[in-house]
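> here is a sequence together with a model predicted from it:
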Amino acid sequence: MKSTIIPSKIVKERRDYNAWVANETLEDYSLRYAPKSFRRWSEATVANTALGGISFLALEAIGGSLVIGYGFANTFWAIVIVSALIFAAGVPIAYYAAKYNIDIDLLTRGAGFGYIGSTITSLVYASFTFIFFALEAAIMAQALKLYFGLPLSLGYLFCSLIIIPLVFYGVTLINKLQLWTQPIWLSLMIAPYIFVGYKEPDCWSNWLNFGGNSPSGASFDPLLFGAAATVIFSLIAQLGEQVDYLRFLPDKQENNRLRWWGAVIAAGPGWIIVGAAKLLGGAFLTSLAIAHGTSLIQAKEPIQMYLAGFADVFGNPKITLAVAVLFVIISQIKINVTNAYAGSLAWSNFFSRLTHSHPGRVVWLIFNIAIALLLMELGVFDTLEAVLGLYSHVAIAWVGALVADLAINKPLKLSPSYIEFKRAYLYNFNPVGFGSMAIASLISILAFIGTFGDYAQAYSSFLALGIAFTLSPLIAWLTQGKYYIARENPLRQTVNLNPPLITCYVCEQSYEPDDSAYCPVYDSYICSLCCSLEAKCHDSCKTTEEQPSLIQTLASVLFQNKLSPQLSIRIIRFTASFLLLAGIVGATVGFVFYFGIGESSQFSALATAMLLKIFSVLYVLLLVFCAMGAWWFVLSEESRVLAEEELEKQNDQLQGEIQERQRAQTALQGLTHELEMRVEQRTAELSEALTNLKQTQSQLVQTEKMSSLGQLVAGVAHEINNPVNFIHGNVTHATGYIQDLLELIQAYRTEFPHSPPIIEDLTEEIELDFLLEDLPNLLTSMQVGTERIREIVLSLRVFSRLDEAECKAVNLHEGIDSTLMILGNRLKATSERPQIEIVRDYGALPLVECYAGQLNQVFMNLFANAIDAFEEYNKGRSYPEIANNPNRMTIQTRLLEDNKVLIAIADNGTGISQDVRTKVFEPFFTTKGVERGTGLGLSISYQIVVEKHQGTFRCVSSPGEGTTFIIEIPTSLDLKGEENSNSPNKIPC
């Protein structure tokens, strides 16, 4: 059933721990694939490092032991045939490891063994590393004893401890060590064979005819050949150490294809070519050492071999001993850094899956060396042949199943074409590889201990290889390959040469997609290491109703649903645990009996039979304890799982409550934030309303002032108009009357030229002649004056427009001229400046529908501002300077193509700056003094033009180049749209 786990939160301690584990300074990608960012070495460097690991002298020791025990012919053909098989097995392993940049454990996971199934192979691989570490360190300790007299027990300790700092920083330091020591090692290894062949030519024939302790002497014997092959087959696990370095190869590209393949072959399966030569070389040097007088027991020690070899190189025995010891030390350090490094990787993989924790590769490095030290102290070198013979069967079965999957199952599409190594996408057990290995190991070990006869015993290693190689494709075909992939990896759908990095939710480090997996427990992507260390998920991401686990499938098949699912699974787990414990205990008891008693000549047949019964009874008793331990393990595991499930439920419930409270808190915070926003919004609205109110009040005051001024002007004009009209109308009549009286006087003076004295005196006193001449002129002046008064009154009426409709078609030029006439006094010349020139550039305009009185206010504001600007500009300038550059206002009107009228009012003053120009239409903005302006004139004018007349109003100016105000209004107003306008700054008509 699919997990319903609530996405978990990561506590700080967990995140810090996983981030520390993810630090690859020391870890060297021990539990994951090697990313491109870490693979900085060239193909040659990686190959050289991997080949440096085959310097181990255990090869010579094995060759020496085999030639002493089985003779030349059996040893030679065992080395040749087994080496060919190892080479063939190494090709697919090396190729897939280098292609996917993974070590042998991760390769095993995805190639038929499953996530937990490969744990057994990690243990097998770890055993290989500490067994050979112990053998190599024992060889080095023997050399130190021979040269320095150091006791073997102390030599074992010394040879173990010096390896730790060399492996501490992983492959980075190992690369340098192998590079520096490679020339010395090669020179010292090859030199003895050259000198011995030259100085002792008969040594070759001695070797070819060497029989040792072999019953068949130097001739071939099938049974002895099989026994020798079994020991050599144990070296097949060395492929794992080669792969540990091959995973650091750069990606295969077109430009490095040959170099890449060369490194894969040379450092992968190619190691066995040099290894076979070293095996044969060990057999040769052993025969040489015996010919020089060394005992059969000591002749198989590499230090004794190379003492015999270097004796022909150096004449001085002291130099020979020193060089031989130096060679042994270099060789053993080169191989044991590889053994220790590979062992630390194997133990890390093994325990990380069992315990879901990873204290670090360095911990397992020390653990691996400690086991090797224990084996050395127990005398592993003396039982070399027996130990390797038993061990080789499991290693051969493992590699056989692995090779079959890579070389057969994948080409036949019985398994996925790629290697999936992440826990999130793998089943715990895959019967293809794990089942093949288990069956092949069991049958071959039974054959090895003599259960199936002499030939089966001799060829038990070939049985292990053949059975595993055959069963793997067979089981894959039977299971249809359904136990390879538990669920699809969504990241595999993205093909990108430079994929983006993915941040792990747990450790917060960045990884390539190949090293990341989607985890439904955290509802995010996590890295493969954090996935391995996750303990509480119980693989919920892979458990579905459609795809039961392997144990559930097995229980269903065996019990046919006759028992409850829980009881069925409990029985299967008990059986598996019991068989595992019984097998381990049986192998241990059998190993002790076979090699401690069965092969000893100290016991008679009767004593051996008696001891066999005792061992059998002991084993039966131990089986009882194994059954109790298995049952205890199953029940405790169930209790632990139930406790974890209960804790998980409580945790989920607690997390649910926390999330519910968090949602409530979030909702409360959202509501509080919303209320705060509403308060801020309402406050802003009130502030804006208050500002608008203040502006409106000021505008109303200004409008009221203009309205009052208009009413005053209209009233004065009306009051003046009546008497002026009366005077103007009667001046004409008065002129006629006076003209008649003047004619009468003239006629009287003609008819009566001699007037009485009193008349003459009066005529002279009033200067009648002057009156007769000046009176017509006086009447004409009065006529002109009354006409001027009438024009002024008419201009006042045009400006105020109070006696006309609010919106009507008018002549804009009349409004402009009337405004200029009112301001005529300010335009006249003064003692400080000449007259302000007015340039009228009127176009042919139609009558324009507008609010004439308000437009006249706009003209009044613009003209007044221009005059104020001139007065400010003229301060400090002399009269001649002003006369040379007179103040001028230009008024231009045009009819535009889109039925709009343009009115441009320009002056040649100082102009205004960009800063001021952007603010001229803002309310209360003014550059005048406090008593000279309110800053509302242009603001109100802007609203009259834009809002009232649906036009545009803009200012064009630059400092020193004057200012131009441009007004554009339509010739006819859309009164309906204007009535619907809801502008808060609308000017009332």
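Cool, the structure landed. Numbers count the residues shown, from 1 in each chain.

> when you work out contacts or count neighbours from here on, use the C-alpha atoms and nothing else.
Fine.

> show the contacting residues for Val67.
Going by C-alpha atoms under 8 Å, 6 or more residues apart in numbering, Val67 touches 74-75, 210-212, 283, 286.

> and what of Arg570?
Going by C-alpha under 8 Å, 6+ apart, Arg570 touches Val634.

> immediately after the helix or strand that contains it, which helix or strand?
Using DSSP states H and E, Arg570 sits in helix 565-593. For helix 565-593, the succeeding helix or strand toward the C-terminus, using DSSP H and E, is helix 605-751.

> next, the angle from that following helix to helix 565-593.
130 degrees (axes from the mean of the first three to the mean of the last three C-alpha atoms, to 10 degrees).

> which elements pack onto helix 605-751?
Applying 3 or more C-alpha pairs under 8 Å, 6 or more residues apart in numbering; DSSP states H and E, we find helix 605-751 packed against helix 565-593, helix 768-800.

> what separates the helix or strand just after that helix from the chain centre, distance-wise?
Once helix 605-751 ends, the next helix or strand along the chain (criterion: DSSP H and E) is helix 757-765. Between the centre of helix 757-765 and the centre of its host chain there is 125 Å, according to C-alpha atoms, centre = their mean, to the nearest Å.

> before we move on, the earlier item: with the contacts of Val67 in mind, which one is nearest to Leu768?
Ala283 (170.9 Å; C-alpha to C-alpha).

> try it against this one:
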Amino acid sequence: MSEAVAERNEETAHGGAPDDVRPRPTAGESAAETLEDYTLRFAPRSYRRWTPAVVATTALGGIAYMADFSIGAGIGLTHGTGNALTAILVAAVVIFVTGFPLAYYGARYNIDLDLITRGAGFGYYGSVLTSVIFASFTFIFFALEGSIMAQGLRLGLGLPLWLGYLVATLLVIPLVIYGMKALSKLQVWTTPLWLLLMVGPLVYLVATDPGTVHRFVSYAGTDGHGGINTASVLLGAGVCLSLIAQIGEQIDYLRFMPPKTEENKRTWWAAVIMAGPGWVVLGAVKQAIGLFLAVYILAKAGPAAATEPIRQFTGAFAAMLPSWLVVPLAVVLVVISQIKINVTNAYSGSLAWTNSVTRVTKRYPGRMVFVLANLAFALILMEADMFSFLNGILGFYSNCAIAWVVTVATDILVNKYLLKLSPKIPEFRRGMLHAVNPVGVVAFTAASGLSIAMYFHALGDALQPYSPVAAAVLAFVLTPLMAAVTKGRYYLRRSDDGIDEPLLDADGNPSATSYPCHVCRQEFERPDLAACPAHDAMVCSLCLSTDRSSEHVLPAASPF
């Protein structure tokens, strides 16, 4: 399949029967509307031309966000350095462990987290719920990063905050339109400068003023606990765990990994681990740096300004650079960071919204509609000054995110590999899955519902700090319990997709053999197709999603 065909598949494959009354757009019209890269489907081998190192660098470039500095500073200034570092470590371990199986499945089978979620306990329509949660994650963090950039533009250029919010929003639109091709170049070229500007001030302060380390280590916080306090650690970890859904954005890049073979297995695994769950290592370091810089500038800037990354870095740069260079460099760092992460937020959010709406309405409106919708949500949050109540938003959101990610990770690790009640090869095609699988839906709903109630003190003040723990434990326990109770009956609606050729090749990678879809007249690789019961032909997954009459959907397998 040629690259030109690959680029326009998403737009031309709108679904519907050949005699659909709607005119089918030409390839040229579709390509002009927006350049896609397999928004709602399996990413074919013909499109995945990047090396593991390029994919990993691109994925890691997406975690250049400045929010970590604010999160670490906010936790530390409240609870003290000891509690904050412990909370950061606890959250990092949970995020790494739960992110590993998700990253592996995304890279191995070349599908995004929504497609993984469908076959990991939620069902075809059940995962719409988690897609909306993930989309919310992207615009919440877009708004957070946009707020940080607006603070930088106000300090450096004198722009009022409302105008800075607008600039931060509009700046990413030209970049996010072009998907993986443009994003890979952006992330690779900007990462070295970003790393230098982020790490340089820390190294300089530690080397030239050892007293900064002592002040950092001994800082006790404002909550008066002192020492390591369980409630403080869990409250801090809850805020950090709001980032657990970041694995979804990492997988949006990891799905473009090349096939894993005997020749590339070392670099393949290194890239998956580093850019998958490994993102949290850099994230945790950034949170600790944010706290270090906040303590360093606290006496000069005050507690409110100490949580603002632009103030943190201007304070650090001032110790090592001429005064005329301080603000420009800090603004450059903030702008680069904001662009690197917010093109990812806008891109991943548009995928999640498009996925949900296409399944519910059985129409494919095009990804750009949801790029703009996601940006509009983020702009509203910025104008509402979400930065001032950051920890409250993240603490609440983390309960939903934890319940979702732990449910899917548990289904993969326990239900697929230990209990063998969930099929190992992920399934995402309509007709192959039940509409709703109670395993994931019940586990997620119960875990998130109870933990949110705890977060809002419904079960007493003493239990409130334990809401993220409750979300994780309940999801971990209920997911295999529901699989055992239902005996795994609700994972697959049928096990045979009507195509004789195996889904995987000899190396266990998705087959690269391509076939034409008789609805949209485009060619797709084997994992993206299923047999059409109404015609002696095959139909692609997106045409199945948009089939309003269900003419092309395979019937359920006989229960006998």
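Received the coordinates, thanks. Just so it is clear, the structure is predicted and the values come from calculations on it, not from any experiment.

> coming back round to it: which of the helices and strands packed on helix 605-751 of structure 1 sits closest to Gln943 of structure 1?
helix 768-800 (19.1 Å).

> what does whichever helix or strand comes after that closest one correspond to over in structure 2?
Sequence order places strand 808-810 as the next helix or strand after helix 768-800 of structure 1, per DSSP H and E. Across structure 2, nothing matches strand 808-810 of structure 1 (TM-score structural alignment).

> also stretch 688-697 of structure 1?
Mapped onto structure 2 using TM-score structural alignment, stretch 688-697 of structure 1 spans no residues at all.

> any idea how far Gly293 of structure 1 is from whatever residue of structure 1 lines up with Leu166 of structure 2?
Mapped onto structure 1 by TM-score structural alignment, Leu166 of structure 2 lines up with Leu157. Leu157 of structure 1 sits 31 Å away from Gly293 of structure 1, going by C-alpha to C-alpha, to the nearest Å.

> higher neighbour count, these two?
Neighbours per residue, other C-alpha atoms under 10 Å: of Leu157 of structure 1 and Gly293, the larger number sits with Leu157, 19 against 10.

> can you check which helix is longest in structure 2?
For structure 2, the longest helix by residue count, based on DSSP state H, is helix 323-361.

> read off where that helix ends up in structure 1.
In the comparison with structure 1, helix 323-361 of structure 2 aligns to the range 317-355 (TM-score structural alignment).

> in that stretch, which residues are buried?
Neighbour-count burial for stretch 317-355 of structure 1 flags 320-353 (criterion: 16 or more other C-alpha atoms under 10 Å).

> and for stretch 622-634 of structure 1?
In stretch 622-634 of structure 1, counting by 16+ other C-alpha under 10 Å, buried: 622-623, 626-627, 629-631, 633-634.

> I'd like these as a markdown table, with distance to Asn18 of structure 1 appended.
Shown next, in a markdown table, are these (distance: C-alpha to C-alpha, whole Å):
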| residue | distance to Asn18 of structure 1 |
| --- | --- |
| Leu622 | 41 |
| Leu623 | 40 |
| Cys626 | 36 |
| Ala627 | 37 |
| Gly629 | 33 |
| Ala630 | 33 |
| Trp631 | 34 |
| Phe633 | 29 |
| Val634 | 30 |
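
> what residues does the aligned residue in structure 1 for Ala59 of structure 2 make contact with?
Using TM-score structural alignment, the partner of Ala59 of structure 2 in structure 1 is Ala50. Applying C-alpha under 8 Å, 6+ apart, we find Ala50 of structure 1 in contact with 241-242, 245-246, 267-268.
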